[in-house]
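**Q** Okay, here's the prediction I keep looking at, along with the sequence it came from:
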Amino acid sequence: MRYTYFLALLSLVLLLTACGSSTIEDFSYTDHRGEPVSLEDLKGTPWLATFMFTNCETVCPPMTFNLSGIQEELEAEGIEDYKIVAFSVDPTVDTPETMQDYLAKYSVPDESKWHLLTGYTQPEIAEFAKDNFSSFVKNDPESDQVIHGTAFYLVDQEGTVAHNYDGFEDVPVEEIKEDLRGLIEGK
């Protein structure tokens, strides 16, 4: 029964993730430094977005590792005008301090570009993910885990989702770099 439930939720996650682009609604949350971050703060700079949580036992550690690797590639090519934004799907557990400790476990080339966000309820972030990223967030009723999509989203300078990519396996790093470069250069 649990396996069937998981497969049904995974199918829904994949279906929602495949949907088109949208403009992100205004938000103001707290990052892992305890500082407010809003959509307005991010405007003018493209950003990579994802959903994660710090006590994740499955996809979040590799996804965070993948984002760190993407940042290494961007830094190596001199691409600097971007941010990385991760929305916690478990905001009750994920305090700024918890998220700061989580990020410190990774070899992040430039932590100043990262914003791990919290400061909302779990139902609020589930609605935000669905409405803005066509992504799925749902508590697993049989554990302390949260089921969520594994996509990375490239958001343009105006706050519109321009592209989405697999963030877990077969991450298209070259495509992400080219798409980000294109946004920065105005192509």
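**A** It's in.

**Q** all contacts plus neighbour counts: C-alpha atoms, from now on.
**A** Will do.

**Q** so where does the residue minimising distance to the centre of the chain fall, helix or strand?
**A** Geometric centre of the chain, nearest residue: T50, 1.1 Å, by C-alpha atoms, centre = their mean. In the assignment (DSSP states H and E), T50 maps to strand 47-52.

**Q** List the buried residues in stretch 35-48.
**A** P36, V37, L42, T45, P46, W47, L48 (16 or more other C-alpha atoms under 10 Å).

**Q** okay, pairing it with this:
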Amino acid sequence: MTRTQKTVFILAAVIAVILGLTINKVLSSKGQGDPTALIDAGIILLPQSRNLPDVKMTDQDGQPVAMDGLKDKWSLLFFGYTFCPDICPTTLAQLRQIKSELPPEAVDKLQIVLVSVDPNRDTPKQLKQYLGYFDPQFKGLTAASVEDLQKLANAVSIPFIPADTSKPNYTVDHSGNLAVIGPDGKQRGFIRAPLNNQKLVAQLPEMLKRK
């Protein structure tokens, strides 16, 4: 990856976060709970929900999944991959810990989804085995092509840079931010990285009360 690509990648992520912060402040008087506390916890809600693209995905059990299949629960989408050396295992371990500290009624409304940015290596079997190390209830999604994955990632403003798969032990540059998908199957916002466990345990239940 060139220096220019890295710069573009970082700027895209920063712009998304700044945009979220700005619009959240504008809407602060309309939200439920304390919007300042949500922002402080890294939860950035959008003023208007976004539709997800119609891309075909496959889950960790090898079953086809449409993106509108994420309805009925709040979903936290993390774009990563199972061969990731640092960000992914750290984030998934944090999400496991956060989930374990949430009240049962909040856990029932929430699902954690790893969207693989490495379809070359992340087969459904690999995803299922990897996620089982953290929480068997975590879901995994992959796609047949990098193009479909980029379409989804770009739609939720969490871009990644495809790897050069010809290189041995390649890595994939990706963000640690999470996309927040509401029970209506639309994107509601973001959670900024790095995750703050204590603040998210306190504020996620407030977010999950929203319609």
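**A** Alright, I've got the coordinates. Just so you know, these numbers come straight off a predicted model, no measurement behind them.

**Q** that older thread, any idea what the residue nearest to the centre of structure 1 aligns with in structure 2?
**A** Aligned against structure 2 by TM-score structural alignment, T50 of structure 1 finds its counterpart in F78.

**Q** And for T23 of structure 1?
**A** Using TM-score structural alignment as the criterion, T23 of structure 1 maps onto N51 of structure 2.

**Q** Who are the contact partners of the closest residue to that match other than its chain neighbours?
**A** Using C-alpha to C-alpha, 6 or more residues apart in numbering and skipping residues adjacent in sequence, the residue nearest N51 of structure 2 is K186, 5.0 Å away. Residues in contact with K186 of structure 2 (C-alpha atoms under 8 Å, 6 or more residues apart in numbering) are S49, R50, N51, L52.

**Q** The first one falls within a strand, correct?
**A** Yes - residue state for S49 of structure 2 (DSSP: H, G, I helix; E, B strand; the rest coil) corresponds to a strand.

**Q** Contact partners for the match of T50 of structure 1?
**A** If you count contacts by C-alpha under 8 Å, 6+ apart, then F78 of structure 2 has I112, V113, L114, V115, G176, N177, L178, A179 around it.

**Q** any idea how far it is from T4 of structure 2?
**A** As judged by C-alpha to C-alpha, to the nearest Å, F78 of structure 2 and T4 of structure 2 stand 25 Å apart.

**Q** before we move on, back to that, for the contacts of F78 of structure 2, could you give me JSON lines that also reports secondary structure, distance to N154 of structure 2 and neighbour count?
**A** Formatted as JSON lines, the contacts of F78 of structure 2 follow (DSSP: H, G, I helix; E, B strand; the rest coil; distance: C-alpha to C-alpha, whole Å; neighbours: other C-alpha atoms under 10 Å):
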{"residue": "I112", "secondary structure": "strand", "distance to N154 of structure 2": "19", "neighbour count": "21"}
{"residue": "V113", "secondary structure": "strand", "distance to N154 of structure 2": "17", "neighbour count": "22"}
{"residue": "L114", "secondary structure": "strand", "distance to N154 of structure 2": "16", "neighbour count": "24"}
{"residue": "V115", "secondary structure": "strand", "distance to N154 of structure 2": "13", "neighbour count": "25"}
{"residue": "G176", "secondary structure": "coil", "distance to N154 of structure 2": "14", "neighbour count": "20"}
{"residue": "N177", "secondary structure": "coil", "distance to N154 of structure 2": "13", "neighbour count": "23"}
{"residue": "L178", "secondary structure": "strand", "distance to N154 of structure 2": "13", "neighbour count": "25"}
{"residue": "A179", "secondary structure": "strand", "distance to N154 of structure 2": "11", "neighbour count": "24"}
